[in-house]
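Engineer: fold the following for me, if possible:
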Amino acid sequence: MPFDTPPINLVVFAGFKRIAHGSAADVLAHLRERKDDAPYLVFNEQTGEQLDLDVHNRGGAGAPAANAETPEETPRGVGRPKLGVVAREVTLLPRHWEWLNRQPGGASVALRRLVQEASRVNADRDAVRASREAAYRFMTAIAGALPGFEEATRALFAGEQNRFEALIDSWPADLRIHLHKLSAAAWSTTE
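Structural biologist: Have a look, this model is predicted:
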């Protein structure tokens, strides 16, 4: 697990009402204590991704099943696994490899430097895109049948905040509140 990975917080909706949110352990405890059998949806609070939880697994942690890496997926022996450095394949043209190999420290150091610089330069644009995608994932899973869904989606990706907010204004309050949270970084003035 990389060192800079934030803990996953979850949010749970039964219908359009938020019934739980917090750490995976807190949400699991809440869901296990529920007395009703109403269906619910669990989402990663930051990414809007819908998750499947094993609520009835009393022996394990019951952590979200999505995005779990298995030991078979992690390459062994190359890189510095204890530092989070993992070797993967990169396909480049010969002239690119020649340029990389001429750089101080070699290809790996040059690639890390290039990626770091690109991530710094594009941080704002990446945040806008991630926010829009998170709001879209959440909207698609829970609000697809609500009035104005398609137009709200178009407004979200067009960066039209006022139009988006007007279109979701009639939606249930808990849904709107979570969409405002997910889309907070989606409204960039620099695009």
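Engineer: CA atoms for contacts and neighbours, from now on please.
Structural biologist: Fine.
Engineer: separation between the residue most central in space within the chain and Glu117?
Structural biologist: With the centre of the chain defined as its mean C-alpha position, the nearest residue by C-alpha atoms, centre = their mean is Thr47, 2.8 Å away. In this view, Thr47 and Glu117 are 24 Å apart by C-alpha to C-alpha, to the nearest Å.
Engineer: the residue nearest to the centre of the chain sits in which helix or strand?
Structural biologist: Secondary structure assignment for Thr47, by DSSP states H and E: no helix or strand.
Engineer: my guess is it meets Arg132, correct?
Structural biologist: No. The criterion here is C-alpha atoms under 8 Å, and Thr47 misses it with Arg132 at 9.5 Å.
Engineer: which neighbours do those two have in common?
Structural biologist: Leu182 (C-alpha atoms under 8 Å, 6 or more residues apart in numbering).
Engineer: about what we covered before: enumerate every residue touching the residue nearest to the centre of the chain.
Structural biologist: Thr47 sits in contact with Ala130, Ser131, Glu133, Ala134, Ala135, Arg137, Leu182, where contact means C-alpha under 8 Å, 6+ apart.
Engineer: so which of the residues you listed wins on neighbours?
Structural biologist: Among the contacts of Thr47, Ala135 has the most neighbours (other C-alpha atoms under 10 Å), with 25 neighbours.
Engineer: residue boundaries of the strands in this structure?
Structural biologist: Taking DSSP state E as the test, the strands found in the chain are 9-14, 17-23, 41-44, 50-51, 79-80, 85-86.
Engineer: next, format these as JSON lines and append mean neighbour count and distance to Glu33.
Structural biologist: Below are the strands of the chain laid out as JSON lines (neighbours: other C-alpha atoms under 10 Å; distance: least, C-alpha to C-alpha, whole Å):
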{"stretch": "strand 9-14", "mean neighbour count": "20", "distance to Glu33": "14"}
{"stretch": "strand 17-23", "mean neighbour count": "17", "distance to Glu33": "11"}
{"stretch": "strand 41-44", "mean neighbour count": "21", "distance to Glu33": "16"}
{"stretch": "strand 50-51", "mean neighbour count": "20", "distance to Glu33": "19"}
{"stretch": "strand 79-80", "mean neighbour count": "12", "distance to Glu33": "43"}
{"stretch": "strand 85-86", "mean neighbour count": "12", "distance to Glu33": "41"}
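Engineer: closest one to Arg176 among these?
Structural biologist: strand 17-23 (10.4 Å; C-alpha to C-alpha).
Engineer: next up, for comparison:
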Amino acid sequence: MDAAAIHACTAFAGTQRLAGGPVRDVARAVKAHLDAHPESQVLVFDNTSAHPVEFDLRGTVEDVLARVDRAAPSAAEPAESESRPRGPGRPKLGVIAREVTLLPRHWDWLAAQPGGASVTLRKLVEDARRAAEGADRRRVAQEAAYRFMSAMAGNAAGFEDATRALFAADAMAFQSLTQSWPADVRDFARELASRAFHPQQEAA
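Structural biologist: Prediction:
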């Protein structure tokens, strides 16, 4: 994963947490560590998705940080959506016109609703999105925790059972099954998994 696409990450040297926080700070720490310990194995993970993060570590620390800075999106640059030609719709409200295919009875029902088809469809989508938010957050968090666990604790005692507890949303079992893991790996796995066990807190 490109470091420019994330906001914060965590680096591990073996099973020990080397650094965590803003991408620039972690890149500096990784560069310094590998310059001092070139034989060390360092893995970096996005703090949200646990996708691996790669740094271009060639040259000096200043060279590395300059590449990180150049890769980061600039606030002065227009967003991709803003730079595209505007199509039909109400652009000031961010409304985009796209084709929707429905049966005649669906169009008849929509046309009879207060506000018409567009207003009703937006309300239906918002209601469905809110109803699914907790489940969606849980799924994303489970995938992130599993991604990290597979990379860092795939051979650890209780990995398979901990994975089952994660996807069963059994927080107590997960805590117990990960207790014997290396402390930094265990704590980061628990941090990621906590979002799966308490998805509503993530939204707060």
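Engineer: superposed, what's their TM-score?
Structural biologist: Once superposed, the chains reach a TM-score of 0.72 (TM-score structural alignment, normalised by the length of the first structure), with 178 aligned residues with a C-alpha RMSD of 3.5 Å.
Engineer: ok so, going back, and the counterpart of the residue nearest to the centre of the first structure in the second structure, how far from Val26 of the second structure?
Structural biologist: Residue pairing (TM-score structural alignment): Thr47 of the first structure is matched to Ser49 of the second structure. The spacing between Ser49 of the second structure and Val26 of the second structure, counted by C-alpha to C-alpha, is 16 Å.
Engineer: next: Ala112 of the second structure.
Structural biologist: Ala112 of the second structure is 57 Å from Val26 of the second structure, by C-alpha to C-alpha.
Engineer: who's more crowded, these two?
Structural biologist: Val26 (20 against 11).
Engineer: what sits against the residue lying closest to Ala61 of the first structure once chain neighbours are set aside?
Structural biologist: The shortest distance from Ala61 of the first structure to any non-neighbouring residue, by C-alpha to C-alpha, 6 or more residues apart in numbering, is to Ala25 (7.5 Å). By C-alpha under 8 Å, 6+ apart, the contact set of Ala25 of the first structure is Ala61, Gly62, Ala63.
Engineer: check Ala196 of the second structure too.
Structural biologist: Ala196 of the second structure neighbours (C-alpha under 8 Å, 6+ apart): Arg137, Arg138, Arg139, Val140, Ala141, Gln142, Leu166, Ala169.
Engineer: now which residue in the first structure aligns to it?
Structural biologist: Match for Ala196 of the second structure (TM-score structural alignment): Ala186.
Engineer: the aligned partner of Pro182 of the second structure in the first structure and Phe13 of the first structure, how far apart?
Structural biologist: In the first structure, the residue paired with Pro182 of the second structure is Pro172, using TM-score structural alignment. Here the criterion is C-alpha to C-alpha. By it, Pro172 of the first structure lies 12 Å from Phe13 of the first structure.
Engineer: with Ser23 of the first structure instead?
Structural biologist: Ser23 of the first structure sits 15 Å away from Phe13 of the first structure, going by C-alpha to C-alpha.
Engineer: how big's the offset between the longest helix seen in the second structure and the first structure?
Structural biologist: Of all segments of type helix in the second structure, defined using DSSP state H, the longest is helix 116-152. With mean C-alpha distance after the TM-score superposition for the first structure, helix 116-152 of the second structure departs from the first structure by a mean of 2.5 Å once superposed.
Engineer: how far does that helix sit from the chain's center?
Structural biologist: Mean-position distance between helix 116-152 of the second structure and its chain equals 12 Å (C-alpha atoms, centre = their mean, to the nearest Å).
Engineer: that helix vs strand 8-13, what angle?
Structural biologist: 10 degrees (axes from the mean of the first three to the mean of the last three C-alpha atoms, to 10 degrees).
Engineer: does anything pack onto helix 116-152 of the second structure? Which helices or strands?
Structural biologist: Counting contacts by 3 or more C-alpha pairs under 8 Å, 6 or more residues apart in numbering; DSSP states H and E, helix 116-152 of the second structure packs against helix 104-111, helix 159-167, helix 183-197, helix 199-203.
Engineer: who wins for proximity to Val64 of the second structure among these?
Structural biologist: helix 183-197 (25.8 Å).
Engineer: for the closest one, which residues meet the burial criterion?
Structural biologist: By 16 or more other C-alpha atoms under 10 Å, the buried positions in helix 183-197 of the second structure come out as Val185, Arg186, Asp187, Phe188, Ala189, Arg190, Leu192, Ala193, Ser194, Arg195, Ala196, Phe197.
Engineer: I'd say the second one and Phe174 touch.
Structural biologist: Which is Arg186 of the second structure. No. In this structure, Arg186 of the second structure is not within contact of Phe174 by C-alpha under 8 Å, at 10.2 Å.
Engineer: give me the stretch of the first structure that stretch 126-138 of the second structure matches.
Structural biologist: The alignment of stretch 126-138 of the second structure onto the first structure (TM-score structural alignment) spans residues 116-128.
Engineer: can you list the neighbours in contact with that stretch?
Structural biologist: Contacts of stretch 116-128 of the first structure (C-alpha under 8 Å, 6+ apart): Ala185, Ala186, Trp187, Ser188.
Engineer: how about Pro7 of the first structure, nearest residue that isn't a chain neighbour?
Structural biologist: Ser23 (7.7 Å).
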